[in-house]
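Peer 1: just coords:
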C-alpha cells in the first residue's frame, strides 16, 4: 500500500470513480460524503468511512475535495468542523470542485497561515473521464507542490497542466466551461436541425463528429441526446453555478461575453423547469419536446 494516507471528501458522480482509481493504485483512502449510502460501494471495496469531515482529515497526509457549490467548499474548509480546523501542519489540500478563483486564493492563504499546502485542481471530462481515469486537471498553486502531486494526479488524470499561482486552476476551468457552454448550444441546434430536416441523427454524427466540428462533447453527449438519455455526467444545477461564476469573473474583468450570457440564460431556464438533476445534454429540451 502507498504510504500517503488520503482523505476524499465528496463521492458523487465523478468523485466515486476517482476514489476507485486511487484504491486500485494501492492508496489508503478514507471517504466522507453527506449521504453515506453514496459511499457504500467504495466501503465494500475497502475504503475507510469517516462520520465527519473532521474525522476524515485528522490522520490524512493529503485531503481531496470534490463537492458541489462554493458555499459547500467554504463549509468543508472553513467551519469549526472543517478541514483547516482539524487538519495539521504539513498537510496537503487539493480542491477539485469547480469554484471561484477568489475562494481558491483565500483557501491557499489560509492553508499557508497554518503551515499547510493548497492546490486548486478543478477537472473536466465528466463521468466518462472519471471512470476511465482520463480527466483533464487544471492546477493552480505552488509549482513545487504541483510537481510533488503529479504521480497521484496521474492515477486518475490524463492531461494535467500547471496553470499558475493559486486561483489559476479555477480561471482555466472557467475557460473550459465557457467553451462547453457555446459548444452545447451548437450541438443541440445541430441535432434539432438534423431531426427537423429528416436526416438520421446517428448517421449525421458519423460525419460531423469526425470533421472540423468534432469535440468530446459532441461524441460523448450527442448519442445520449439521440437516445433521450439525460442522466448526468455533469449536473445542470452545477453547470448553472459554473456559468454564474464565469459571468461574475468576466464582469470583474470588464469583459463582455454574449455567448456565455445566452448559455447562462438557457441553462437557468432549464433549471427552473426542473432539470437540475439531469445532465447538460438536457439543453436539447429547449429545441424539441419528447
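Peer 2: Thanks, I have the structure now. Please read these numbers as outputs of a predicted model, since none were measured by experiment.
Peer 1: For the rest of this, base every contact and every neighbour count on C-alpha atoms.
Peer 2: Will do.
Peer 1: Do you have the helices of the stretch 101-250 of the chain handy? List them.
Peer 2: Under the criterion DSSP state H, counting those that start in this stretch, the stretch 101-250 of the chain carries helices at the ranges 101-113, 126-132, 143-153, 168-197, 201-208, 216-226, 236-252.
Peer 1: try this one side by side with the last:
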C-alpha cells in the first residue's frame, strides 16, 4: 500500500440507514472523506460536516486510498466494482477496496481476483448490528481477504465495530455473514411466536420479555427488536427487502453445497409474504404482523 491508515483518504459509497452513521464515524475521526450515493440527499448531512461529494464512483475511486462500500444488492456491488466506470478500473494502484455490503461469496472472490490483477487490495467485510450498532460503532465485522490487508486497515475498521474477526480468504466474510443471517432468521420467528403466545395467553408481553431476555432465550433480536414489535415501531434498522435478499443468497449457497436449511426456507417464505403485502421497506421486526394477523 502507498499510504498508512493514519493518513489515508477514505471514500464511502452508500450512505443509507447504516452507511451514513459509519461514514460519520470516519469523518469525525479526522480522515479526509469522499462520499457518493445514488440519492445525493442521503449524503447532504455528511457534506455539511465536511465530506467531499463525488459525482461518480469512478471519480471517488481516483481520489481515495481506501474505499468502503455499503450498498444494497449483489447486482449493485457488481455494477459499482466491475466495468470500465467501476471502482476497480479507476482506483489508484495499491488502494484497498472494502465491501461491507452483504453480498454473494462468489462475487467477493471475483472482485478479489480482479483487484489483484490491477495491484489493488480487496476485503469482503459484511457487518451485523443494524442501525443501532452502526450509530454506536459496535458492529460485528466479518472479514474475508489477505491477513496483511486486514491488519493495515484495522484502525479504520475499529472506528466502525467492536467485534472484528478475520475469517479467511476472499469470500469467507460473506459466508460468515450468511451464518449470521441464518441464525437470525429462525430466531426472529421464535421472538415473534413468543410474543404472539404471550398475548394469546393473556400475559403482559413486556414483562414476559423482561423475564426471558436474561435467560437462555435471550438474544439481540429479543432485546432490541422485541420492544419495537410491542410498540408497533416497524421503521427499518434493517429492511425486509434486504433480509429477503440475504436469505436468498444463503439458500442458493446452501443448495450448491447440498445442504438443507428448512428453518431458513420457512423464514424466507414468511418475509416474502410480508413483502407482497407492501411491507418490504419496513424493518425485519415487522414479521410480528404475520403472527398478529393470524390471532
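Peer 2: Thanks, I have the structure now. Bear in mind the structure is a predicted one, so any value in this text is a computation, not a measurement.
Peer 1: Can you give me the TM-score here?
Peer 2: Overlay of the two chains. TM-score (TM-score structural alignment, normalised by the length of structure 1): 0.98; 290 aligned residues with a CA RMSD of 1.2 Å.
Peer 1: can you tell which of the helices of the stretch 101-250 of structure 1 is closest to residue 28 of structure 1?
Peer 2: Closest to residue 28 of structure 1 of those, according to CA to CA: helix 143-153, at 12.4 Å.
Peer 1: how about that closest one: buried residues?
Peer 2: For helix 143-153 of structure 1, burial by neighbour count (16 or more other CA atoms under 10 Å) applies to 143, 146, 153.
Peer 1: what lines up against the last one once you look at structure 2?
Peer 2: Read it as residue 153 of structure 1. Using TM-score structural alignment, the equivalent of residue 153 of structure 1 in structure 2 is residue 157.
Peer 1: show me what contacts that match?
Peer 2: Residue 157 of structure 2 sits next to residue 164 when contact means CA atoms under 8 Å, 6 or more residues apart in numbering.
Peer 1: got the angle for the longest strand anywhere in structure 2 vs helix 147-157?
Peer 2: With secondary structure taken from DSSP state E, structure 2 has its longest strand at strand 161-168. If you take axes from the mean of the first three to the mean of the last three CA atoms, to 10 degrees, strand 161-168 of structure 2 sits at 170 degrees to helix 147-157.
Peer 1: Strand 161-168 of structure 2 packs against which elements?
Peer 2: If contacts are counted by 3 or more CA pairs under 8 Å, 6 or more residues apart in numbering; DSSP states H and E, strand 161-168 of structure 2 sits against strand 139-144, helix 147-157, helix 172-200.
Peer 1: Structure 1: which residue goes with residue 279 of structure 2?
Peer 2: Counting by TM-score structural alignment, residue 279 of structure 2 corresponds to residue 275 in structure 1.
Peer 1: My error: substitute residue 214 of structure 2 in the last question.
Peer 2: Per TM-score structural alignment, the equivalent position to residue 214 of structure 2 in structure 1 is residue 210.
Peer 1: Ok, residue 74 of structure 2 next?
Peer 2: Looks like residue 74 of structure 2 aligns to residue 70 there (TM-score structural alignment).
Peer 1: Tell me how many other residues crowd that match.
Peer 2: By the criterion of other CA atoms under 10 Å, residue 70 of structure 1 has 18 neighbours.
Peer 1: what's the neighbour count on residue 289 of structure 2?
Peer 2: For residue 289 of structure 2, using other CA under 10 Å, the count is 16.
Peer 1: Kindly confirm my reading that it is in a helix.
Peer 2: Yes - Residue 289 of structure 2: assigned to a helix according to DSSP: H, G, I helix; E, B strand; the rest coil.
Peer 1: now the residue mapped onto it from structure 1, nearest residue through space, not along the chain?
Peer 2: Aligned counterpart of residue 289 of structure 2 in structure 1: residue 285 (TM-score structural alignment). Nearest non-adjacent residue to residue 285 of structure 1, counting by CA to CA, 6 or more residues apart in numbering: residue 270, 8.0 Å away.
Peer 1: what angle do the helix or strand where that neighbour lies and helix 236-252 make?
Peer 2: For residue 270 of structure 1, the host element (DSSP states H and E) is helix 258-272. Helix 258-272 of structure 1 runs at 150 degrees relative to helix 236-252, counting by the same axes, to 10 degrees.
Peer 1: With structure 2 overlaid, how far apart is helix 258-272 of structure 1 on average?
Peer 2: Using mean CA distance after the TM-score superposition for structure 1, helix 258-272 of structure 1 ends up 0.8 Å from its aligned counterpart in structure 2, as a mean over the superposed pairs.
Peer 1: so how far is that helix off the chain centroid?
Peer 2: Put simply, helix 258-272 of structure 1 sits 19 Å off its chain's centre (CA atoms, centre = their mean, to the nearest Å).
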